[in-house]
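Student: Below is the sequence, then the predicted model.
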Amino acid sequence: MSEIQSPVTVSNTQWLEVTLLWVAGVSAAMQFAKFSVSFEALLAHYQQGATLTGMSLSVVGIAGLIFGVSAGMIASRFGYLRVLVGALLLGGVLSFIQSTLPPFNVLLVTRILEGFSQLGVVVAAPTLIAKLSAPQHKSLTMGIWGTFFGVAFAVCGGLGKNILDTHGLGAVFLNHGFLITGMGVILFLVLKNNPVLVLAPVASNQGSVLAQMLRIYQNPRALLPSLVFLFYTCTLVSVLTYVPSLIEDKTLHKSMLVILPLLSTGGTFLAGAIAQYLMRPQRVAFIAYLGVALAGISLLWVADMPWLFAILLGTMVLCLGMIPGASLAMIPTLARNPAEQAQGYGLLAQFGNLGATIGPPSYAALMTLFGLPGIVGLVSLICVFGVLFSLLANRIKASV
């Protein structure tokens, strides 16, 4: 292995650059959100049925599921800024193609390729944010970064829906193309001569790809934050999708569909702030999983009281939202160099896609068989594992 220089540390957080990187993350998450908000329009235009059209939404995650770890290694070898800008520009080209409303098989190909674009951003951008953050702000900036997914869905649910209703399906993709391409150009111009990034080490000559992957999976500094994150991704989408339907009050049910994603996003930012100023992120994750378990079990006792049920459900989702903020903050806290950070984010992306794949069908099956007790039982089991891996991560000495 070639010698790696000590990473350059900034004494003052470069907030403008961090904010631009966060916006780039929002633009990448819109690759999921733009198809979610336009799902009915896609059904009407392509006439492919709900299953195939649904595939066009979920197929973006395949790249992260298969190549998450590899993306971290590639980013560390070729440079995080190159990977980030390339991923954003690729995303722009694919959105421009989608704006022409091509044949459905071509659309599916663009969605598969968008998975690589999205993966490049979620591996490179948080690594760059950590580099540009002063030590006293890293947990806070990771908490901010962790909100990008929820913000993307909120923006697409508001502004994106207005564009869809006013100008049609193609305009949604065209506007996204301009946004994500613009972020790629802006970040290249802003960061290309940044001394922190120019002097940052780039790992090389670390052996075969298989050997590197095995080392990453065996590295608890990368593995444990990803395992903490895995059980969150198994749960959040399923809870947001299935549990609100159990609220009998229709008005309250409709309101919770808006409130719950906002609570999740707020929890992510809150976790970053707590991890920065009050306690280690591992302890934040531990407390969050305990909160999820307690609120979830309490739902069984208030199932026939809609308002109290909604309050406890909101508490559970707020605690769930804290887990990604804590997981993201763990990586720069525990990683010993930028290459290890990138590997951690790559593994996080892979495990996140794994959880998002296995979680919803598992929860759906248990809800069909057992109703609310089935969901609460699985939530409780998942929280046991979340608490366990949070405690194990807490035993690792933080990097200096």
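Tutor: Looks like it arrived, so ask away.
Student: Only C-alpha atoms from now on, for both contacts and neighbour counts.
Tutor: OK.
Student: Give me the number of neighbouring residues for G386.
Tutor: Per other CA atoms under 10 Å, the neighbour tally for G386 reads 25.
Student: Could you measure from it over to P360?
Tutor: Taking CA to CA, to the nearest Å as the measure, G386 falls 18 Å from P360.
Student: and what of V292?
Tutor: From V292 over to P360 the distance is 17 Å, taken as CA to CA.
Student: neighbour-wise, which of these two wins?
Tutor: V292 (26 against 19).
Student: Which secondary structure state does P201 sit in?
Tutor: Here P201 takes the coil state, with states given by DSSP: H, G, I helix; E, B strand; the rest coil.
Student: and here's the other structure:
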Amino acid sequence: MKNKSWIVTLCAVFSGVSLAVVQNKVSPIMNILMETLNIPMNTAGLLSSIFAMVGILLAIPASSLISKIGVKKSGVLALCMTMVGTLIGVFTTNVTILIVSRLIEGTGVGIIAVLTPSLITMWFPSEKRGLPMGIWGSWMMIAQTIVFLLSGFLSEKWGWQSLWWLGLAFCLLSLVLFVLFVTEPEPEHNYMSKSDEKISTMQAIKSKSSLTLAVGALIFTFCSFSFVSWITLFWSNGTGWEIAYTQKMISLLYFIEIFYAVGIGYVLNKVKNRVNLAIFGYILYGIVGFLCFHTSSPALVMTLIFIYPLFDAMIPSVYWTVAPQTALKPAYAAIAIGTLNIGLNLGTLLSAPISGWFVENFGWVSIGYIFIVLGVIGSLITSRVKFNF
């Protein structure tokens, strides 16, 4: 059972990574899209973040979908919908159609973002959930490492559409692995559903702790996706680095973050008060984010490349791990994960357009101040999270 739980988890995480490649392909080529499609910063930001709108709408329904048709069918549906959206996007230069295709792609992440942590909750008891959730917490970083590492070479050789083909290839491989290896545990070994009681969605979403965690998640992804959307342009302008070189440095940042996320997951299995890590991490995250958008020193930028990912990994790793325990009862764990995803996706949706507007009107320094303010607020909100079981 132990080996099977890890095989299922790793295949499901890879599916999440594949869909995150599709989601994050816009950020490293934002400048190319603005120039090629002749669009302003806020529209380019919308192309990046509109992906999250479907994630918001599907966060709770995805939980019901998984319970009705099962994990395997839900995962296959997620991957197939994303591939359909990608194929539409790759053959158009019309901005409106491209935005619609991003919404279709977002269906996949909306489902998989609930499905994978739900699977982990099914296969692992709460005391052993930290490490697999920490690995799951690295899904975005792995994808960001891949797209920032390859975007310069691919876009220069085959145009911006090459990133769309890359995402499609990942999804096809994930589909094969998902069909072959991903399954739910037997009922007697399922740590999510201990009974056959009927799940009331309206009752489940009344958990104050789940809603509080979702607000904290909104703040985190607003900061995190504001960073990934604009840091390439800011660091290139400030340091004088070529865009391609900056992309490689950001790829290094997210590569480092993968190891931080796994390490934090290991720590989460050892500590009792997991929430304290996020409370502490939020304060330092705000300070480090402030510095990222205030320095033009190549030496300091290189230092931040190693510091920033520690706190960018810490907060979501904690949130994913504790989310099931904020449910009113174990049977409602998937709804709690869905509620968390509403916050994560709403923050993603709002991040690039709003931060892009601030940059255009108040300069790059404004994003740094946003980090400081939201870091304090995020810490205070996280301190209010309580466990129900």
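Tutor: It's in. This one's a predicted model, so the numbers in the text were calculated from it and none came from an experiment.
Student: just the helices in the stretch 51-200 of the first structure please.
Tutor: For the stretch 51-200 of the first structure, the helices defined by DSSP state H, counting those that start in this stretch occupy 61-78, 80-98, 104-131, 138-145, 148-155, 161-167, 169-191, 195-198.
Student: between these, which gets nearest to T265 of the first structure?
Tutor: For T265 of the first structure, the closest of the helices of the stretch 51-200 of the first structure is helix 148-155, at 5.6 Å, according to CA to CA.
Student: mean per-residue distance, the closest one to the second structure?
Tutor: Superposed on the second structure, helix 148-155 of the first structure shows a mean distance to its aligned partners of 1.4 Å (mean CA distance after the TM-score superposition for the first structure).
Student: Check stretch 284-294 of the first structure too.
Tutor: Comparison of stretch 284-294 of the first structure with the second structure after fitting gives an average deviation of 2.1 Å (mean CA distance after the TM-score superposition for the first structure).
Student: what does stretch 23-36 of the first structure give?
Tutor: Using mean CA distance after the TM-score superposition for the first structure, the mean distance for stretch 23-36 of the first structure is 1.6 Å.
Student: Name the residues of stretch 33-46 of the first structure that are buried.
Tutor: Neighbour-count burial for stretch 33-46 of the first structure flags A33, K34, F35, S36, V37, S38, F39, L42, L43 (criterion: 16 or more other CA atoms under 10 Å).
Student: ok, now stretch 218-237 of the first structure?
Tutor: Buried-residue list, stretch 218-237 of the first structure, by 16+ other CA under 10 Å: 220-237.
Student: One more: stretch 277-289 of the first structure?
Tutor: For stretch 277-289 of the first structure, the buried set under the neighbour-count rule, 16+ other CA under 10 Å, comprises R280, P281, Q282, R283, V284, A285, F286, I287, A288, Y289.
Student: which residue lines up with the second one in the second structure?
Tutor: By TM-score structural alignment, P281 of the first structure lines up with R274 in the second structure.
Student: need the contact list for that match.
Tutor: L268, V318, V322 (CA atoms under 8 Å, 6 or more residues apart in numbering).
Student: how about these in a markdown table, adding secondary structure?
Tutor: Output for the contacts of R274 of the second structure, formatted as a markdown table (three-state DSSP):
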| residue | secondary structure |
| --- | --- |
| L268 | helix |
| V318 | helix |
| V322 | helix |
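Student: Can you turn the buried subset of those residues into a selection I can paste into PyMOL?
Tutor: Of those, the buried ones can be selected in PyMOL as follows, counting by 16+ other CA under 10 Å:
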select buried, resi 268+318+322
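Student: which of the contacts of R274 of the second structure lies closest to I146 of the second structure?
Tutor: Closest to I146 of the second structure, out of all of the contacts of R274 of the second structure and judged by CA to CA, is V318, at 23.7 Å.
Student: Aligned to that closest one, what sits in the first structure?
Tutor: When the first structure is aligned by TM-score structural alignment, V318 of the second structure is paired with A326.
Student: And the residue nearest to that match when sequence neighbours are not counted, how close does it get to D165 of the first structure?
Tutor: Nearest residue to A326 of the first structure in three dimensions, chain neighbours excluded: P281, at 4.8 Å (CA to CA, 6 or more residues apart in numbering). As judged by CA to CA, P281 of the first structure and D165 of the first structure stand 42 Å apart.
Student: Also Y232 of the first structure?
Tutor: For Y232 of the first structure, the distance to D165 of the first structure - CA to CA - is 33 Å.
Student: ok, now L318 of the first structure?
Tutor: If you measure L318 of the first structure against D165 of the first structure using CA to CA, the figure is 31 Å.
Student: Neighbour count for these two, which is higher?
Tutor: Taking neighbours as other CA under 10 Å, L318 of the first structure and D165 compare with L318 leading, 25 against 13.
Student: what helix or strand is that one on?
Tutor: helix 306-334 (DSSP states H and E).
Student: Can you spell out which helices and strands pack onto that helix?
Tutor: helix 138-145, helix 220-242, helix 250-277, helix 281-299, helix 338-370 (3 or more CA pairs under 8 Å, 6 or more residues apart in numbering; DSSP states H and E).
Student: Repeat the analysis, applying 10 Å as the threshold.
Tutor: Counting contacts by 3 or more CA pairs under 10 Å, 6 or more residues apart in numbering; DSSP states H and E, helix 306-334 of the first structure is packed against helix 104-131, helix 138-145, helix 220-242, helix 250-277, helix 281-299, helix 338-370, helix 372-394.
Student: Show me which residues of the shortest one are buried.
Tutor: Of the residues in helix 138-145 of the first structure, those buried by neighbour count under the rule 16+ other CA under 10 Å are K138, S139, L140, T141, M142, G143, I144, W145.
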